[in-house]
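# A structural model of the following input is requested.
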Amino acid sequence: METELRTSQAARACECGATVWLTGLPSSGKTTIAHAVAGRLRDEGRRVEVLDGDEFRLTLSSGLGFSRADRHTNVQRIGLVAEVLARNGVLVLVPAIAPYADSRQAVRERHDGSHTPYLEIHVATPPSTCAERDVKGLYARQAAGEITGLTGVDDPYEAPEAPDLRIPAHEQSVAESASALLSLLVERRLI
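The predicted structure is shown next:
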């Protein structure tokens, strides 16, 4: 009976939801790390969703531009969906730039209001490395004058001052970055 109770408590502990927001510059590795973590958790039978900022831009936020107000609205939309999923037992990984500290703080406050765990992870890859990776061609297009408002180049990025975890993705492998995040989730008793 005692073993069944411990097993039942452990199962409940692993069913709590949380939002894990990965913020960083374009091409910093946010999405790659999020999918690596999600894959490992799914392999363990965990309910997990990745809410990719780029996918939101194509769907629920398709009418928004890149002004400060529109970026704030986009982050709040993602934050709402993440909070609803998380408070219903899903571990939500959100790889989204979210360049402004006040926008990220508003999402944290939404989670605090529903007593839903929220972690902010800074994928701290320097702009030079992001420009070298340039997985979407944004840095090249900005350098060629085809686009403006690239976060961290000609538009602001306010790096978190005190994130729950700072990942130097330029100094370690994807597997090492994913392991660091998984270790934090274990430490915080979220998995």
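# C-alpha from now on. contacts and neighbour counts both.
Noted.
# what is the burial count for the nearest residue to residue 130 once chain neighbours are set aside?
Using CA to CA, 6 or more residues apart in numbering and skipping the chain neighbours, the partner closest in space to residue 130 is residue 27 (5.0 Å). Neighbours of residue 27 under the rule other CA atoms under 10 Å: 24.
# what helices or strands is the host helix or strand of residue 77 leaning on?
Using DSSP states H and E, residue 77 sits within helix 68-87. Counting contacts by 3 or more CA pairs under 8 Å, 6 or more residues apart in numbering; DSSP states H and E, helix 68-87 is packed against strand 18-23, helix 53-58, strand 91-95, helix 101-113.
# another for comparison:
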Amino acid sequence: MATNITWHDGLTHAERSKLRGQNGLTIWLTGLSASGKSTIATALEQHLLHSGIAAYRLDGDNIRFGLNKDLGFSEKDRNENIRRIAEVSKLFADSTTVSITSFISPYRADRDQARALHEKDSIPFVEVHVDVPVEVAEQRDPKGLYKKARAGLIPEFTGISAPYEAPENPELHIRSDQLTVEESVTVIVEYLTSKGLVRL
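Prediction:
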């Protein structure tokens, strides 16, 4: 750990929000593989951007192939993956961007740590459990991952050979097998506006 660094105070989060005319926050989508997280996150990002709100989506495509390409899928690496994502997401949110994360993030302690990181600096954190029975996720299986996991080709696969610890008190609980993508986005946006987190 570096010891020869000094923190320099700059604009506060509140000052940035006032200057940009928008609040920054993190919307943290968690759920099993094939639960629909990324599809909902993509649609939500597009909706917010079309509404004039700066938003950015973080998911496996732009994190696992870049910042976290040195990490595997052991429990230790999954912990570090989520730790880094939480830090990056907080930076986006601190810049007053709506940061949308879409990761399985299977361990409750890791998600709680991400929340605490935001709350320490009074940055809103909205946990969204995109919930679907594992049987439905297996039926969807767009990347064939469940099939490979059942065949023993993917060790430590969440929901099959590795645990998923569902959120106990998420801000939102979305059953993606019961709602369309559009309906799911509406649920999230209505929550954000009702709490004054975004202004459409």
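# average offset of the helix holding residue 77 of structure 1 relative to structure 2?
In the superposition against structure 2, helix 68-87 of structure 1 averages 0.6 Å from its aligned positions (mean CA distance after the TM-score superposition for structure 1).
# re the thing from before, any idea what the residue nearest to residue 130 of structure 1 aligns with in structure 2?
By TM-score structural alignment, residue 27 of structure 1 lines up with residue 34 in structure 2.
# so that match makes contact with residue 139?
No - with contact defined as CA atoms under 8 Å, residue 34 of structure 2 does not reach residue 139; the gap is 9.1 Å.
# related to what we said a few turns ago, hey, which of the helices and strands packed on helix 68-87 of structure 1 is tucked in deepest?
strand 18-23 (a mean of 28; mean count of other CA atoms under 10 Å).
# how many neighbours does residue 143 of structure 2 have?
10.
# which element is residue 57 of structure 2 on?
Assigned by DSSP H and E, residue 57 of structure 2 falls in strand 55-59.
# got a list of what the counterpart of residue 104 of structure 2 in structure 1 touches?
Aligned counterpart of residue 104 of structure 2 in structure 1: residue 97 (TM-score structural alignment). Applying CA atoms under 8 Å, 6 or more residues apart in numbering, we find residue 97 of structure 1 in contact with 22, 23, 24, 25, 26, 53.
# make JSON lines from those residues and add distance to residue 14 of structure 1 to it.
What follows is the contacts of residue 97 of structure 1, written out as JSON lines (distance: CA to CA, whole Å):
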{"residue": "22", "distance to residue 14 of structure 1": "21"}
{"residue": "23", "distance to residue 14 of structure 1": "24"}
{"residue": "24", "distance to residue 14 of structure 1": "27"}
{"residue": "25", "distance to residue 14 of structure 1": "31"}
{"residue": "26", "distance to residue 14 of structure 1": "32"}
{"residue": "53", "distance to residue 14 of structure 1": "26"}
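# just give me the closest of those to residue 165 of structure 1.
Using CA to CA, residue 22 is the member of the contacts of residue 97 of structure 1 that lies nearest residue 165 of structure 1, at 9.5 Å.
# from residue 83 of structure 2, how far out is residue 116 of structure 2?
Counting by CA to CA, to the nearest Å, the separation of residue 116 of structure 2 from residue 83 of structure 2 is 11 Å.
# also residue 58 of structure 2?
Taken as CA to CA, the span from residue 58 of structure 2 to residue 83 of structure 2 is 13 Å.
# got it, and residue 47 of structure 2?
In terms of CA to CA, residue 47 of structure 2 sits 27 Å off from residue 83 of structure 2.
# and for residue 28 of structure 2?
Taken as CA to CA, the span from residue 28 of structure 2 to residue 83 of structure 2 is 13 Å.
# residue 62 of structure 2 now?
Residue 62 of structure 2 is 16 Å from residue 83 of structure 2, by CA to CA.
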